[in-house]
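Engineer: Got a sequence here, can you build the structure:
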Amino acid sequence: MSNSFVRTAILAPEPPPLGEKGAVAWLRRNLLATPKDIVLTTLALVFLAWALFHAIDWLFVQAVWSGPDRTFCATTVQGGIQPDGWSGACWAFINAKFDQIIYGGYPPDERWRPTLVGILFVLLLVPMLIPSAPRKGLNAILLFGALPIISIVLLYGGFGLEIVETPRWGGLMVTLVLSFVGIAVSFPLGIVLALGRRSHMPVIRTICVIFIEVVRGVPLITVLFMASVMLPLFLPAGWTVDKLLRAIVGVSIFASAYMAEVIRGGLQAIPKGQFEGADSLGLGYWQKMRLIILPQAIKLVIPGIVNTCIGMFKDTSLVSIISMYDLLGIVRFLFTDPNWASAVTPLTGLIFAGFAFWLFCFGMSRYSAFIERHLDTGYKR
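Structural biologist: Modelled structure (predicted):
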């Protein structure tokens, strides 16, 4: 019997059919699987194309990019130069008010001071965010220890510099000050509260539980209102607390309660064997938490921590209720300028403010994803 029909070598695997993988297969499987899917996909694409076309046309093509006042964005009926109706986005308004949007009412001749603080902040923050950068300890001391002192001297004044009261601060500068200080304070305070809530000492556990539940049970706007309006009523006559400091304390306390619950979730996710293993090594409570438990817990809840930071960054816009002009507040305040009163000015300003908030929040989100990938070592061999 002949064995010529028996193959002596294994054939290489053939690629799957083109209709089973790639972009065409994904479209067919997810968007064009049934007649109903085809109709809905077509309608959605038509709507998106129509909306995108008009958005680009209004934001960029028909937009006014420069001009000294509202007449460049208004119709001839309203005293402007647009013959057929209102213009597109009035970016001339953003261009004219850009310095105020960034610095608020900070004196123009002294704006080099917040600019210098921003440069120092970036120079210290970037190496801190790069995992491979050396001397993290020194960097942390400079960022969280030296920079706040230097910033207070530069922004507020003294030591030969002109005094600039905090009510004159505003714009993006106030938003960044509130969010950075709030994050820097709420993270360690949240860790302490989370550990206290899991403590075996009833007094400490009760205090932490009451603090967390009370703060989480009221909106941030109430905390800011209490810090700004009600707190001075309980102070002795003649005593006062800076309004910006009150806002920073209110935001930090509010964020720390949420941060504590995020950290507590990470602590509960750590297997009991990790605690027992640390105890078997003879480590004390703080050594066990610092070296074994907290590094693992924080790594598990990075998305929750970043989510809390993003929420706090956006919630800083609520300080406008206590007459502080953050980024959104100063943009809305600038709408009252009669030289720029037009139908397109408010929408342009709000779009700019929204894009600025989105830019910072998206950056935090992407960095969070990068750190998650960098620390994802649980299943690597």
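Engineer: Please count neighbours and contacts with C-alpha atoms only from this point.
Structural biologist: OK.
Engineer: which element is Val241 on?
Structural biologist: Here Val241 is covered by no helix or strand, with elements defined by DSSP states H and E.
Engineer: Give me the buried positions along the one helix or strand Phe370 maps to.
Structural biologist: Using DSSP H and E, Phe370 falls within helix 345-375. Going by neighbour count (16 or more other C-alpha atoms under 10 Å), the buried part of helix 345-375 is 345-346, 348-349, 352-353, 357, 361, 364-365, 368, 371-372.
Engineer: Let's compare: structure for the following, please.
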Amino acid sequence: MDVSAPPAGKPSGYVSSAMLQQQPPPVSTTGPIAWARAHLVGSVGQVLLTLFGLWVAYVVIPPVVRFFFIDAVFTGTNRDACLPEKVGRDVGACWPFIWAKWNQIIYGFYPEPERWRVNLVYALGVVLLVPLMIQKVPGKRLNALAFFGIYPVVAFVLLTGGDLGLRGFLLSRLGLGGVFTNIGQAIGLRSGFWPDYVVSALLISAIVAAVAPVFAGNRRTAGKGMLVVFAVLGVVLAAVDIPFGLTSVRTDLWGGMLVTLVIAVTGITASLPLGILLALGRRSQMPLVSIASTAFIEFWRGVPLITVLFFATYMLPLFLPGGVSIDKLLLALVGVALFASAYMAEVVRGGLQAIPKGQYEGAAALGLPGGLMMRLVVMPQALKLVIPGIVNNFIGLFKDTTLVLIVAIFDLLGALRAAFADASWATPTTVVTGFGFAGLFYFVFCFGMSRYSMALERRLDRNHRH
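Structural biologist: Modelled structure (predicted):
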């Protein structure tokens, strides 16, 4: 039977020829009411937890706000401004104590005329780190090279004065005087032979020549060139003392926020590459490498950090030859970096084990050798999977920097404890104010790292993009 099509625009049975307009979703499924219904009062358990959370917030938040802000004292020159009998009312936080001890909290006992060097290190760190964290800022390769390669050297020279002391250490303490003296005389690097600016220009030129291939795309040549430059620099620094014109500042004068940030940044930047190498070594097919990496990881994970610090600062010097001494802060930095790298290695190894076998097979089918397979295919995916674990290690390390106070290295908490001993600021609320400020400092940094890692996860989660 021949059925003719209906005229355009008219319905055929129950089917309309015109598209219906999109209707808005029901009010009960969107907005804050729907969120509250789904997360706060969706079940009896959620209702009980919501009521308990509201009760805890009511008990905790108002007293904290009243102590640190409403009843707090913000101006004053001594303890009288924070004593209830002097003020005539209940006194909360004594913020004038923080303002009066601000320099000690930030710099420790760093000499006041040289504190501009610390400020410059802080400023350079922020200027280099912020663009590195923002995705849309161009020049990431140059920025990373400056932050991880050049900035540590500049910061070391600024904070210490640049006196490495390698020549005196190698020549007089290790008995290598004849070797390096002959090297220095052979290449004309005796102290005073060349002007300082000539030596500095040669070193800068060598570094530029080594890193230039990075920006030209020839990474293999750049890597070999940088290794050669670092070897030459080691010989030069051992054979000649290069004065930078800065006053030498001993590390025992450092303290406060400076020490906290130095230990945290050093441990964070060193633990990730060392952890990756240890994780790869533990999964290696070579028995010697695998056994050595496993033994290293299990040893450092089985020893508390406080024991590592005690051994590094107090016991290790007893095993050194007579007349040989190593800076206490340097020993603490090495101990923290090795300790953190062992934990980081296990996090990275977990990410490597989570990669499906098909990724290895696909990379092998493309003809990629083992090194390129790991660098271009496997390792980026593994690190993306374990971003929460990596940042969790970073946060734990940042908080563990407070343990260096046990070995007489005055970090932020050590500077605050030293400030508490000042009788001119002895009040009932001084200690609570100081520790409250320290808690706020650690919370800002740790919360910032946590939120940035969450944003990085969302940006790298390509599996759910449409």
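Engineer: Which residue numbers in the second structure does the helix holding Phe370 of the first structure align to?
Structural biologist: Here helix 345-375 of the first structure aligns to the second structure at residues 430-460, judged by TM-score structural alignment.
Engineer: so where is stretch 303-310 of the first structure in the second structure?
Structural biologist: By TM-score structural alignment, stretch 303-310 of the first structure lines up with residues 388-395 in the second structure.
Engineer: mean deviation of the host helix or strand of Thr308 of the first structure from the second structure?
Structural biologist: Using DSSP H and E, Thr308 of the first structure maps to helix 302-315. Once fitted to the second structure, helix 302-315 of the first structure is off its aligned match by 0.8 Å on average (mean C-alpha distance after the TM-score superposition for the first structure).
Engineer: List the superposition-based mean deviation of whatever helix or strand comes next after that helix with respect to the second structure.
Structural biologist: Of the helices and strands lying after helix 302-315 of the first structure in sequence (DSSP H and E), the nearest is helix 327-334. Superposed on the second structure, helix 327-334 of the first structure shows a mean distance to its aligned partners of 1.6 Å (mean C-alpha distance after the TM-score superposition for the first structure).
Engineer: and helix 327-334 of the first structure, which stretch of the second structure?
Structural biologist: Counting by TM-score structural alignment, helix 327-334 of the first structure corresponds to residues 412-419.
Engineer: Tell me which residues are up against the matching stretch.
Structural biologist: Stretch 412-419 of the second structure is contacted by residues 101, 104-106, 108, 255-260, 402, 405, 434-435, 438 when judged by C-alpha atoms under 8 Å, 6 or more residues apart in numbering.
Engineer: coming back round to it: average distance between the helix holding Phe370 of the first structure and the second structure?
Structural biologist: Helix 345-375 of the first structure sits 0.8 Å off on average (mean C-alpha distance after the TM-score superposition for the first structure).
Engineer: Now check the first structure for the residue matching Ile297 of the second structure.
Structural biologist: That one, Ile297 of the second structure, aligns with Ile212 by TM-score structural alignment.
Engineer: Just to be sure, its match is in a helix?
Structural biologist: Yes: counting by DSSP: H, G, I helix; E, B strand; the rest coil, Ile212 of the first structure falls inside a helix.
Engineer: OK, contacts around it?
Structural biologist: Neighbouring residues of Ile212 of the first structure by C-alpha under 8 Å, 6+ apart: 193, 257-258, 260.
Engineer: How many residues are close by the aligned partner of Ala146 of the first structure in the second structure?
Structural biologist: When the second structure is aligned by TM-score structural alignment, Ala146 of the first structure is paired with Ile150. By other C-alpha atoms under 10 Å, 13 other residues sit near Ile150 of the second structure.
Engineer: so how far is Lys140 of the second structure from Ile150 of the second structure?
Structural biologist: For Ile150 of the second structure, the distance to Lys140 of the second structure equals 14 Å [C-alpha to C-alpha, to the nearest Å].
Engineer: what does Ala81 of the second structure give?
Structural biologist: Applying C-alpha to C-alpha to Ala81 of the second structure and Lys140 of the second structure gives a distance of 50 Å.
Engineer: what about these two, which has more around it?
Structural biologist: With neighbours defined as other C-alpha under 10 Å, Ala81 of the second structure and Lys140 compare such that Ala81 has more, 21 against 15.
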